[in-house]
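Undergrad: Give me a 3D structure for the following:
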Amino acid sequence: MLCFIVNEHSRSGKGAKIWKEAEAVLKKKNIAYESYVTQYEGHAFSLAHDICECGADDIQLVVVGGDGTANEVINGMTHFEKVRFGVIPTGSGNDLARGLGIMGTPTEVIGHILNCREDYVMDLGQVSWNGCEKPRLFAISAGAGLDALVCKKALKSKVKDALNKLHLGKLTYLFLTVQSLFTMQTTDAGAVFDGKGQKNHKKMIFAAAMNFRAEGGGVPMAPGADAQDGKLSVCMAWGIPKWRTFLCLPLLVTANHLRIRGFEVTNCKEYDLKLKTPMVLHADGEYCGDVTEMHFQCLPKKLHVMW
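TA: Now for the predicted structure:
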C-alpha cells in the first residue's frame, strides 16, 4: 500500500510543483498509489494516523513536504513495525532529508524510493514537558532557547516567504538567529544526563537534543551525531556574552564551535532539563510551548526509511 501525504503549500507553494513532477513518474510507471493533500495545520497528523490504522500489514508512507510536515506524519504514525517511511523534501530547511543524504530532483528521489530494497533504520527522539498531554516525537532535533525561538519565529516569518521566492530560504534561520540573539533572555539551567547527577549552567542560551548533526537549515550543532547509535547528542551553550556569541556564529555554522568555552556536546540515551524561567521548546522546528521542565529520550531503531 503506497500512500503520499502532500503539503502543496511548503516552500511558499513550491511543494505543489514538486509533487506534480513526482506524481508524473508514478503515472508513467503505472504504479498504484493513494495521495492526500493537507488542508490545515495538523491535517498530516490525522492523515498518517488513519492510514496506519487501516489494517494493512505493509504500508509505504511518503511525505511530500518540509520538516514540519514530516514531523506531523511521524507523530501521527502507529504500528511503526508495519510502516516504511519516505520523504520527498519540499521545505526551506530540509534538515531531515539532509541528514538522510536525500538529494536530487523529485524524479530522482521518487525513483530511489520506489527502487529501495533495504531500509535505513533510524532512531527517533521523544520529548515531554511540564503540562504536555502527550510526548512529541522528533526525527532531527528538539530543544529550548535560541534555536527554538528562531524556529517559532520562522513558522510565521514574512522574511521566510520572501527568501523562499528568491531560493534563499535557508538564510531565514541565520537572519532570525542574529535578530533573536540580542533580544532573548538567557536563564539558569540544570541538566541531568542518563540519571548521573545534575550539571548546572548559568545564563543558558540554548540546549539542543540532536538526532542528526544539523538543524536550522544545515547548522551542524552536533557534528558527531549519529541517528543510528541509540543516543541523542545534546549541544548546550551557556555563559557566553551575546556579543561574543554573535562573533562565534561563523564557527558554529562551520562545525568549529566545540573548541569554544561555553559550548558542549554530551551523548546520552536520555536527559532532563530544568530552567529557572520558561524558554521556547521546539521539536523538529514545531513550537511546543514556553516551558521550564523537559525530558528527552532516544527511541532506538524506531523508523524504517526507504532510501
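Undergrad: CA only for contacts and neighbour counts going forward, please
TA: Fine.
Undergrad: how much space between residue 262 and residue 236?
TA: Residue 262 sits 8 Å away from residue 236, going by C-alpha to C-alpha, to the nearest Å.
Undergrad: More neighbours: those two, which one.
TA: residue 236 (24 against 18; other C-alpha atoms under 10 Å).
Undergrad: Now do the contacts for that one.
TA: Shown in contact with residue 236 (C-alpha atoms under 8 Å, 6 or more residues apart in numbering): 204-208, 262-265.
Undergrad: If we only consider those, which is nearest to residue 153?
TA: residue 206 (15.5 Å; C-alpha to C-alpha).
Undergrad: which residues of the protein fall in strands?
TA: 2-6, 34-37, 59-65, 83-89, 120-129, 136-138, 141-145, 187-193, 198-210, 232-238, 263-268, 270-283, 286-305 (DSSP state E).
Undergrad: Let's have these in CSV, adding distance to residue 181.
TA: Output for those, formatted as CSV (distance: least, C-alpha to C-alpha, whole Å):
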stretch, distance to residue 181
strand 2-6, 34
strand 34-37, 37
strand 59-65, 29
strand 83-89, 29
strand 120-129, 24
strand 136-138, 24
strand 141-145, 10
strand 187-193, 13
strand 198-210, 9
strand 232-238, 12
strand 263-268, 16
strand 270-283, 13
strand 286-305, 17
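Undergrad: Check the burial of residue 187 by counting its neighbours.
TA: 19.
Undergrad: Here is a second sequence; please produce its structure as well for comparison:
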Amino acid sequence: MRALLVVNPAATTTSARTRDVLIHALASEMKLEVVTTEYRGHARDLGRRAVQSKDIELVVALGGDGTVNEVVNGLLHEGPDPERLPRLAVVPGGSTNVFARALGIPNDAVEATGAILDALSTRSERTVGLGVAAGTPGTEDESVPARWFTFCAGFGFDAGVIGRVEQQRERGKRSTHALYVRQVVRQFLTEPHRRQGLITLERPGHDPVEDLVLSIVCNTSPWTYLGNRPMYASPEASFDKALDVLGLSKLSTPAVARYATQLLTSSPERGPHGKHAVTLHDLTDFTLHSKAPLPFQMDGDHLGLRTSVTFTGVRRALRVIV
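TA: Sure, this is the predicted structure:
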C-alpha cells in the first residue's frame, strides 16, 4: 500500500522524537511518503494532490483537528466520488482531537498508530458523513467558497470564543483548556447581543427559528472535550446522520449558569435543554442568517465574520480507518 503521511510539526502533544517513532512504525507496514506542513493550507494542498495522483491509497494526518480539517478539504476538493471515497487515518496530535476521539481512536499518538496498523491488517474502516458550509446565494457572503467540516461549526458566541483563543495563541499563549475557559468568560462579559439574539435559522418546509444568540452545528457527539470530560451539545448527532443544531435564544447570567452546568453534566442521553434552548436533529439543508456580521468557526478554526451561512449534511463522504 502507498500512503501519504501529512505531519504538522507544531502539533501540541507530540515531540519530534515521538513523530520519528510513529513514522518508522507506519513505514514498516506500507510504502510511506512523509511531508511536513510548512504553511496554513498546506495540508489541504497535500490532500488534493493525493487524490489527483490516483496512486496514493491512504492519507494519514498527524496533527490536531485543524490539520485533519485541511486534509479532508483537500481530499474532497472536487466533492466525494461515491465509487471511490477517499481513505483517511488520523494520528491525534492536537490539544483536543475531537474528530479522532469521537471515532474511538486512542488519544495517545503511539496507541493510535498501533490501532491504525491493526485496523489496516483487518481491513477495518468506517464510512462517515460530513458537513459543508458556504456563503448563501443572494447575500454579501455568496462568494465565500464551500468548506467541509468534520465535527462542528459555530455561528455567534462560540465562534467568538475561538477567535479570542486564536488571538491569544498569536501572542504566544499555549492552547490549553484553561485558556478556552478564560475566553468564554471574557466573551460573555463583552457579548452585546446576549439578551436578544441576531441569528435566524431557516430550513425548507418549516417556520424560521429567530433571535438566537448562539448556534452550534454538530456532525457528531460529543461536541468537544474539556480535558477528558466529553461535552454533548447535541447528543443525537452522529457520523451516520446529517447535521444537528443547538441554538440558545438568551445568554443572561442565570441562563449561562444553567446551560454551562448542563453542558458540564451532559451525557449521550441528555444535553442542554430548557425554554431558551432549541435542538434540531438530522438536518440536511438549512441556513443561518444574522442581522449583523458575527464570528464563524469550523472545526475550531475561526474564519472571520459572516452574515449568512448555508449548511449541507452529506451522509457518505469519507472512509476512515478505525
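Undergrad: re earlier: residues that sit against both of residue 262 and residue 236 of the first structure, list them.
TA: In contact with both residue 262 of the first structure and residue 236: no residue, using C-alpha under 8 Å, 6+ apart.
Undergrad: Pick the most deeply packed of the strands of the first structure.
TA: Of all the strands of the first structure, strand 141-145 has the most neighbours on average by mean count of other C-alpha atoms under 10 Å, namely a mean of 28.
Undergrad: mean shift between that strand and the second structure?
TA: Its aligned residues in the second structure lie a mean 1.0 Å from strand 141-145 of the first structure after superposition (mean C-alpha distance after the TM-score superposition for the first structure).
Undergrad: helices or strands up against that strand?
TA: Judged by 3 or more C-alpha pairs under 8 Å, 6 or more residues apart in numbering; DSSP states H and E, strand 141-145 of the first structure is in contact with strand 120-129, strand 198-210, strand 270-283.
Undergrad: is it possible to export those to TSV including distance to residue 77 of the first structure?
TA: Shown next, in TSV, are those (distance: least, C-alpha to C-alpha, whole Å):
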stretch	distance to residue 77 of the first structure
strand 120-129	12
strand 198-210	21
strand 270-283	16
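Undergrad: wait, which of the ones you listed is closest to residue 245 of the first structure?
TA: strand 198-210 (9.3 Å).
Undergrad: which other residues reach the closest one?
TA: Strand 198-210 of the first structure is contacted from outside by 140-147, 186-192, 221-222, 225, 232-240, 296, using C-alpha under 8 Å, 6+ apart.
Undergrad: what's next to stretch 48-68 of the second structure, contact-wise?
TA: By C-alpha under 8 Å, 6+ apart, stretch 48-68 of the second structure touches 1-11, 43, 47, 71, 73-77, 86-99, 299-301.
Undergrad: Between the two ends of it, what distance do you get?
TA: 13 Å.
Undergrad: Grab the longest helix from the first structure for me.
TA: Counting residues, the longest helix found in the first structure (DSSP state H) is helix 10-28.
Undergrad: Show me what that helix is packed against.
TA: Here helix 10-28 of the first structure touches strand 59-65, helix 106-114, helix 158-165, going by 3+ C-alpha pairs under 8 Å, 6+ apart.
Undergrad: Any idea which of those gets closest to residue 29 of the first structure?
TA: helix 106-114 (10.3 Å).
Undergrad: which residues in the second structure does the closest one align to?
TA: Across the second structure, the stretch matching helix 106-114 of the first structure (TM-score structural alignment) is residues 109-117.
Undergrad: ok so, going back, of all the helices and strands packed on strand 141-145 of the first structure, which lies closest to residue 112 of the first structure?
TA: strand 120-129 (12.7 Å).
Undergrad: how distant is that closest one from the center of its chain?
TA: On the basis of C-alpha atoms, centre = their mean, to the nearest Å, strand 120-129 of the first structure is displaced by 10 Å from the centre of the chain it belongs to.
Undergrad: do the same with stretch 266-284 of the second structure
TA: For stretch 266-284 of the second structure, the distance to the chain centre is 18 Å (C-alpha atoms, centre = their mean).
Undergrad: Leaving out chain neighbours, which residue sits closest to the aligned residue in the first structure for residue 207 of the second structure?
TA: Matched to the first structure by TM-score structural alignment, residue 207 of the second structure sits across from residue 198. Of all residues not flanking residue 198 of the first structure in the chain, residue 192 sits nearest, at 4.6 Å (C-alpha to C-alpha, 6 or more residues apart in numbering).
Undergrad: any idea how far the one you found lies from residue 273 of the first structure?
TA: Residue 192 of the first structure is 7 Å from residue 273 of the first structure, where distance means C-alpha to C-alpha.
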